[in-house]
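Asker: Predicted model and sequence below, questions to follow.
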Amino acid sequence: MIYYYPGESFPAISVTGRQCQLMCPHCQGHYLKSMVEARTGRDLVAVCKGVENRGGVGCLISGGCDARGRVPLPLQAIKQVKEETHLILNVHTGLVDESTAGVLREINPYISFEIPTEAVLRELYQIRAKQEDYFSSLLHLEGLRVIPHVMVGFRTKYDAETISRIRDMGFDTLVLIVFTSTRGTPFENHVVDLQRVRESIEKARSLFPRLFLGCMRPRIRELEECAPLFDGIVVPTPWARDAVIRAGLPVRIMKTCCVVE
């Protein structure tokens, strides 16, 4: 079992600041507010070098999406960071085309790539893209260190199909995140069916040799006590840690995102 504590040694950086063109109704840019802003390539390089100078080990480069579901990444700046620092880079891309994938291949970061279920895409993202476009992006990224992510817990009947298809593509590692009811959004009162979520977790566990519970999830006891089903968990609560102790699992600590092993 790996406990991940990114913190200041592995900060999340938003290349769009607090801006997101999608403004999905379950998030509305809320989680961008806690990220470090770096809205220009020059800012990104400066922020990353500052992380390294303070003893950090890496960073997550993320941000809001444009109207087509892409994160507007300053690729040349990311390439400069890769060349001029020793930081471990994890990048959220959103949808990518072959050209973007080609530049990312030169940089060779870790890539956290979320594949939305049909329900998430239709009701939350509300963009013209289809799920097939996300699987096409995965193909463009072939050969890179891509770790697929799936958000479970929203219209859970769609979870298993998406999870199974990712496994069928040959991926052996999956990160699950869980729908979170965020205060101040239209979905703040949405109730997650934790029994169905557990079923989705068990489905993923049966298919993937490596399974991780990501940072985006509600901190609910019933969910946290599923920790022993995973190989790693980001910032585990006392409920999760107690469950791991009861299961007798050895633990090691990492100060990175959960895509890094």
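Answerer: Now that the structure is in, tell me what you want to look at. Keep in mind that what you see is a predicted model, and the values were worked out from it rather than measured.

Asker: C-alpha from now on. contacts and neighbour counts both.
Answerer: Fine.

Asker: Tell me, how many residues neighbour the nearest residue to E202 once chain neighbours are set aside?
Answerer: The shortest distance from E202 to any residue other than its chain neighbours is 7.6 Å, reached at L229 (C-alpha to C-alpha, 6 or more residues apart in numbering). When neighbours are defined as other C-alpha atoms under 10 Å, L229 has 20 of them.

Asker: Ok, P250 next?
Answerer: Count around P250 with other C-alpha under 10 Å applied: 9.

Asker: my guess is R105 contacts L144, does it?
Answerer: Yes - using C-alpha atoms under 8 Å as the test, R105 is close enough to L144 to be in contact (6.4 Å).

Asker: ok, W239 - contacts?
Answerer: By C-alpha atoms under 8 Å, 6 or more residues apart in numbering, the residues touching W239 are R221, E224, E225.

Asker: So which of the residues you listed wins on neighbours?
Answerer: Neighbour-wise, these (other C-alpha under 10 Å) top out at E224, 22 neighbours.

Asker: Now do the helices in this structure.
Answerer: Using DSSP state H, the helices assigned to the chain run over residues 41-53, 75-84, 98-107, 118-119, 131-140, 159-168, 194-207, 221-224, 238-247.

Asker: Could you provide the ones you listed in CSV, with additional columns for distance to A12?
Answerer: Below are the helices of the chain laid out as CSV (distance: least, C-alpha to C-alpha, whole Å):
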stretch, distance to A12
helix 41-53, 10
helix 75-84, 14
helix 98-107, 18
helix 118-119, 27
helix 131-140, 23
helix 159-168, 26
helix 194-207, 26
helix 221-224, 23
helix 238-247, 23
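
Asker: The structure to be compared is supplied as follows:
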Amino acid sequence: MTAIRIGVQLQPQHATYAQLREAVLRSEEAGVDVIFNWDHFFPLSGEPDGLHYECWTMLGAWAEQTERAEIGALVSCNSYRNPELLADMARTVDHISNGRLILGIGAGWFERDYDEYGYEFGTAGSRIADLGRALPRIKERWSKLNPAPVREIPIMIGGSGPRKTLRLVAEHADVWHSFGDADALRERSALLTEHAAAVGRDDAAVERSVGVGKEPEEIGEELLAAGATFFTVSTGGPEYDLELTKRWIAWRDDRNARDPQEG
């Protein structure tokens, strides 16, 4: 069984960058496996015009600031950057971090970002279709870049659409990220297995990732039984409270110690 991993998403909103940078240091010191931000241009909660920072320039800084934890966006919006450019940006951050980048990517959904930055919002279907066209272009660009990425950059796709998004996950993703309870995860995971069989891929190669907001003692074992092995807690500024994240880290350590084949 895949080793259990714990991530933290540091929401890049309602904080100074100094506070956010300090939260990154505390997160790595606490022992998280992955530190995420998100790819938006405005806060998603609280004051709509509050403090906020751009995703990929921040990831470049995090690549220099951290030493052990993987980093990435949960998730980067496909609509905001040409696929070849995004591939090159990801490759560059991969080198700065010495091979610790995860390319989290999704179809996009936050209409204000699109409207204020001049992107065409389209429909959910058109955005997913755009993502489907972008993913092969990203991979192809990686094969052409000099220097090549440090490692085969893992692709994380966020979303649970049963017909289109999960098909893209089956075709392209190393990690699938979703939200919801164990029943929802189990149902969508079974659909992912079907899609993977249809495209000739072993769905065991796709790590199941889920966002969590409750105590590990409440939901950890149930989500694990449903197939998740990657659990991410989200926290916002200005405090960036990591206490829940630390409890998930302790649960990870205990669970992996009880199952050495997972560690």
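Answerer: Done, it's in. Only a predicted model underlies this, so the values are computations on that prediction, with no experimental measurement involved.

Asker: just how off-centre is the helix or strand where S143 of the second structure lies within its chain?
Answerer: With secondary structure defined by DSSP states H and E, S143 of the second structure is part of helix 124-144. Chain-centre distance of helix 124-144 of the second structure: 17 Å, with C-alpha atoms, centre = their mean, to the nearest Å.

Asker: How about stretch 244-253 of the first structure?
Answerer: Per C-alpha atoms, centre = their mean, the centroid offset for stretch 244-253 of the first structure relative to its chain is 24 Å.

Asker: Also stretch 216-225 of the second structure?
Answerer: 20 Å.

Asker: Identify all contacting residues around that stretch.
Answerer: Residues contacting stretch 216-225 of the second structure (C-alpha under 8 Å, 6+ apart): D181, A182, L185, R247, W248, W251.

Asker: gap between the counterpart of M89 of the second structure in the first structure and P72 of the first structure?
Answerer: Matched by TM-score structural alignment, M89 of the second structure corresponds to V103 in the first structure. According to C-alpha to C-alpha, to the nearest Å, V103 of the first structure and P72 of the first structure sit 13 Å apart.

Asker: ok, those two, which is more surrounded?
Answerer: P72 (17 against 14).

Asker: follow-up on the earlier one: which one of the contacts of W239 of the first structure is nearest V47 of the first structure?
Answerer: E224 (33.1 Å; C-alpha to C-alpha).

Asker: Counting neighbours, what do you get for Q19 of the second structure?
Answerer: By other C-alpha under 10 Å, neighbour count at Q19 of the second structure equals 15.

Asker: quick one: it from L25 of the second structure, how far?
Answerer: 10 Å.

Asker: swap in R252 of the second structure?
Answerer: From R252 of the second structure to L25 of the second structure the distance is 20 Å (C-alpha to C-alpha).

Asker: Which one's more surrounded, the two?
Answerer: Remark: of R252 of the second structure and L25, R252 carries more neighbours, 23 against 14, as counted by other C-alpha under 10 Å.

Asker: Go through stretch 37-46 of the first structure and flag the buried ones.
Answerer: By 16 or more other C-alpha atoms under 10 Å, the buried positions in stretch 37-46 of the first structure come out as E37, A38, R39, G41, L44, V45.

Asker: which position in the second structure aligns with K82 of the first structure?
Answerer: With TM-score structural alignment as the criterion, K82 of the first structure matches A63.

Asker: Brilliant, that's me finished.
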